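[1] sequence and computational prediction follow.
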Amino acid sequence: MTAQTTPPATAAPPDRPASAWTRSPWATLVAIAFGVMMVALDGTIVAVANPAIGASLGASLAELQWVTHGYLLGLAVFLITAGKLADRFGHRRVYLVGVVGFVASSVAIALSSGVIMLVAFRIAQGVFGALLLPSAMGLLRSVFPPSRLGRAFGVFGSLIGASTAAGPIVGGLLVGSFGWEAVFYINVPVGAVALGLGLWLLAANRPTDAGGRLDLPGIVLVSVAVFALVWALVEAPVVGWTHPVTLVSLGAALLLGLAFVLWERRPEQPLLPLSLFADRSVSIGVVLTVVMAVSLMGSLFFVTFYLQGVRGLTPAQTGMQLIAMTATMAVTSPLAGRLLDRVGAKPPTTAGLLSGSVGMFLLSGMDADTGVLYTSAAFLLLGAGLSLVMTGATAAIIGNAPVRLAGVASALQQAAMQLGGSLGTAVLGAVMSGTILATLPGHLAAAGQDVPSAAGLAAVQSTVAQGGAVVPEGAAADVAEAVTRASNLAFLDGLQLAFLIASGLLMAGAVLSLFMRAGRMEDDQEAPVVHV
């Protein structure tokens, strides 16, 4: 086993225009802000738009999940490759290509006339988002010295966290005023600003790993493996976890993933150097990013159905209900970054996981009459906790990677987050569906209503999982009320169990975070690359 060190992160950045402002590393952060927010926003903005999309295009719950998963699929499958492309051809160039493609695909989504077309363009949108995110984070890694990376990642995490949490708010306002298409058209002005700032403020394009070769076998193996994994996560809640489609997809993901790991030990310039994982903080940071994304994406997906379906709120009211999370994430991440520069990633990450666990536990106690103060307190704890985790885990992964692999390390962090998002909606969705099928008959019987057959329950499960109820045509008012009440109780049974599981995952993550390396990075610290 031999060790090789990379140049320190304090190496002079690429030449910039003459003004003092554009020479500052903070100019880079300003330049990428709108692009980063645009990508993060689109991960959750459709959460509030899902009911409107379903009603407009006649989509089922499974198809609505694909509207979300298609985007995450494009991101997850292409992220590692995009990170390598950014290191190889330059972060600035790849970032600008990502911005242009993201806006173009957003317009195509808004113009879609059917669910299949919409999902296809959502996948394309995710691919361009994959080009954009690692290159943006790579730009930060290359211009900020290690002693100030915490602050940079804090602001970066604030942009991602606040945009992710703001998605339901912005989406609610846009859907309520202009229709679901507006949540995609909004990317046109935002993307124009992102492109303009990028052309003005970003330094001249300079690859950080110009001599690197593209590991084509590695690209194929990891892309197909991730695709198979996400496909299994999407299809399992629909066809079942023991269905041949699910088992074959999971088996393919496992075998191809193993083949990828074995292959990456062979080439001199692998797509994803396995030496990155020799640092335990990097490895733990990846796991904690997955745990954080499971809780964030899983909770946002189903809490909107709760607020609109069970509580009867409008899309705009639903968005405003989540403002406690949005505001908290926006404020907490920069503070976490400053703390991280002083004490390292371990303390804020552990504290964030504990706070998020308590927030999810409170959300697991919601019922049909839960008040605003209770839910706001839960969202406040969840938002503060997840923003701390996002900042700490990001710094643990990227801050401990060599500058020349900044794009790959950034892609690794983002891939963990996107796969966690898919895992969250799939697994929590499976918990929701299974619980509804188990408890709905009892609630209907208690309300004096006929219990459907197994086939009948399967037919109504999708509607109940969206916070709705299948009321018999022509039913009297008291019957309609009883069926709706029973359906809402079954939905809440599933929601409470799913959120309780998410709370437990965050608590387990808090224990794992205690094994992260203590201390903070210094300006003269170099991230080692160990070739195994």
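    Structure's in. What do you need? Since the model is a prediction, treat every value here as computed from it, not as a measurement.

[2] for the rest of this, base every contact and every neighbour count on C-alpha atoms.
    Will do.

[3] which is the succeeding secondary structure element to the lengthiest helix in the chain?
    Using DSSP state H to define each element, the chain has its longest helix at helix 406-446. Once helix 406-446 ends, the next helix or strand along the chain (criterion: DSSP states H and E) is helix 454-465.

[4] list the helices and strands the helix or strand that that next one is followed by packs on?
    Following helix 454-465 in sequence order, the next helix or strand is helix 477-513 (DSSP H and E). With contacts defined as 3 or more C-alpha pairs under 8 Å, 6 or more residues apart in numbering; DSSP states H and E, helix 477-513 has these neighbours: helix 280-305, helix 346-363, helix 406-446, helix 454-465.

[5] alright, now check it against this:
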Amino acid sequence: HPAVIAAFVGAAVLAALFVWRERRATQPMLPLSLFSHRLFALTSLVGLLVNIAIYGLIFVLSLYFQRINGLSAWWTGLAFVPMMAAVLPVNLLAPRLAERIGPCPTIVVGACVSALGCLGLLWIAADTSYWMICAQMIAISSGLGLLVPPLTSTLLGSVEKARSGIAAGVLNATRQTGSVLGVALFGSLVAAERAFMAGLHLSLLVSAAVLLLAAVVIGLGAPARG
């Protein structure tokens, strides 16, 4: 649609102007020098990729429960409870695993677990049992719970303590941007008439590919001591 294309063009122009202005500001809102730290740049990118995959997928799964299974918005929300409930206990285990194998390998493991959960849903159909879907949703959220704590700590540890607040803000901004991009991308894939399931399957493949890309980015790009 012309409006969408115009919005992308406008975003590109404004982004270029933002970078131009920040380079010349004496006290920039976003110090671009932060991205000279390899771990900071890598973890910011991973945060973007992970949220594209996870939150875009949550969006299309909520449409699946309502449009295909006929659930109400209330019951659709309850259908995600087991998925979200798995995040907290895995969050508590993540620091221990990071101490054993390192934060970057822990991020890799978490991204791969979520990717496997996405691939495990490729056989989803209109009549698939909720509990079979739920098991894969828990795998997806468990991977997310495993990678977020070391992702955050690695990003904050890559910059000086005086810039921790700015660093946390950048990570939050990149993750929120990823969420918006994921919803927009996957929403467009399932929007076609009578092609929702094909779009859902394609969304699952894209999610798995993006998560594996995030694992490769941090696994191969991070320095050994990271």
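    Noted; the coordinates are in hand. Since the model is a prediction, treat every value here as computed from it, not as a measurement.

[6] could the helices and strands packed on helix 477-513 of structure 1 go into TSV alongside mean neighbour count?
    Shown next, in TSV, are those (neighbours: other C-alpha atoms under 10 Å):
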stretch	mean neighbour count
helix 280-305	24
helix 346-363	25
helix 406-446	24
helix 454-465	17
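
[7] ok, which of those helices comes nearest Ala482 of structure 1?
    helix 406-446 (7.7 Å; C-alpha to C-alpha).

[8] mind giving me the packing neighbours of the longest helix of structure 1?
    On a contact count with 3+ C-alpha pairs under 8 Å, 6+ apart, helix 406-446 of structure 1 meets helix 61-89, helix 115-143, helix 216-239, helix 280-305, helix 372-398, helix 454-465, helix 477-513.

[9] out of the helices and strands packed on helix 477-513 of structure 1, which is closest to Gly154 of structure 1?
    Set against Gly154 of structure 1 and scored by C-alpha to C-alpha, these come closest in helix 346-363, at 11.2 Å.

[10] now do the same for Gly47 of structure 2: its match in structure 1.
    In structure 1, Gly47 of structure 2 lines up with Thr289, judged by TM-score structural alignment.

[11] ignore the last one, Ala208 of structure 2
    Using TM-score structural alignment, Ala208 of structure 2 sits opposite Ser503 in structure 1.

[12] state the distance from its match to Leu363 of structure 1.
    Separation of Ser503 of structure 1 from Leu363 of structure 1 (C-alpha to C-alpha, to the nearest Å): 9 Å.

[13] kindly reformat the helices and strands packed on helix 406-446 of structure 1 as CSV and extend each row with distance to Leu195 of structure 1.
    Compiled in CSV, those are given as follows (distance: least, C-alpha to C-alpha, whole Å):
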stretch, distance to Leu195 of structure 1
helix 61-89, 17
helix 115-143, 11
helix 216-239, 28
helix 280-305, 28
helix 372-398, 25
helix 454-465, 40
helix 477-513, 37
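
[14] nearest to Ser249 of structure 1, of these?
    Short answer: helix 216-239, nearest of these by C-alpha to C-alpha, at 5.1 Å.

[15] show the subsequent helix or strand relative to that closest one.
    Counting by DSSP H and E, the next helix or strand C-terminal to helix 216-239 of structure 1 is helix 244-263.

[16] contacts for that next one, please.
    218, 221-222, 224-229, 231-233, 235-236, 239-241, 274 (C-alpha atoms under 8 Å, 6 or more residues apart in numbering).

[17] ok, and the closest non-adjacent residue to Pro31 of structure 2?
    Spatial nearest neighbour of Pro31 of structure 2, excluding adjacent residues (C-alpha to C-alpha, 6 or more residues apart in numbering): Glu22 at 7.1 Å.

[18] so what does that neighbour match up with in structure 1?
    In structure 1, the residue equivalent to Glu22 of structure 2 is Glu264, according to TM-score structural alignment.

[19] pretty sure its match is touching Val222, no?
    No: using C-alpha atoms under 8 Å, Glu264 of structure 1 makes no contact with Val222, being 10.2 Å away.

[20] show me which of those two is the more surrounded one.
    Taking other C-alpha atoms under 10 Å, Glu264 of structure 1 and Val222 do not tie; Val222 has more neighbours (24 against 19).

[21] thanks again, I'm all set now.
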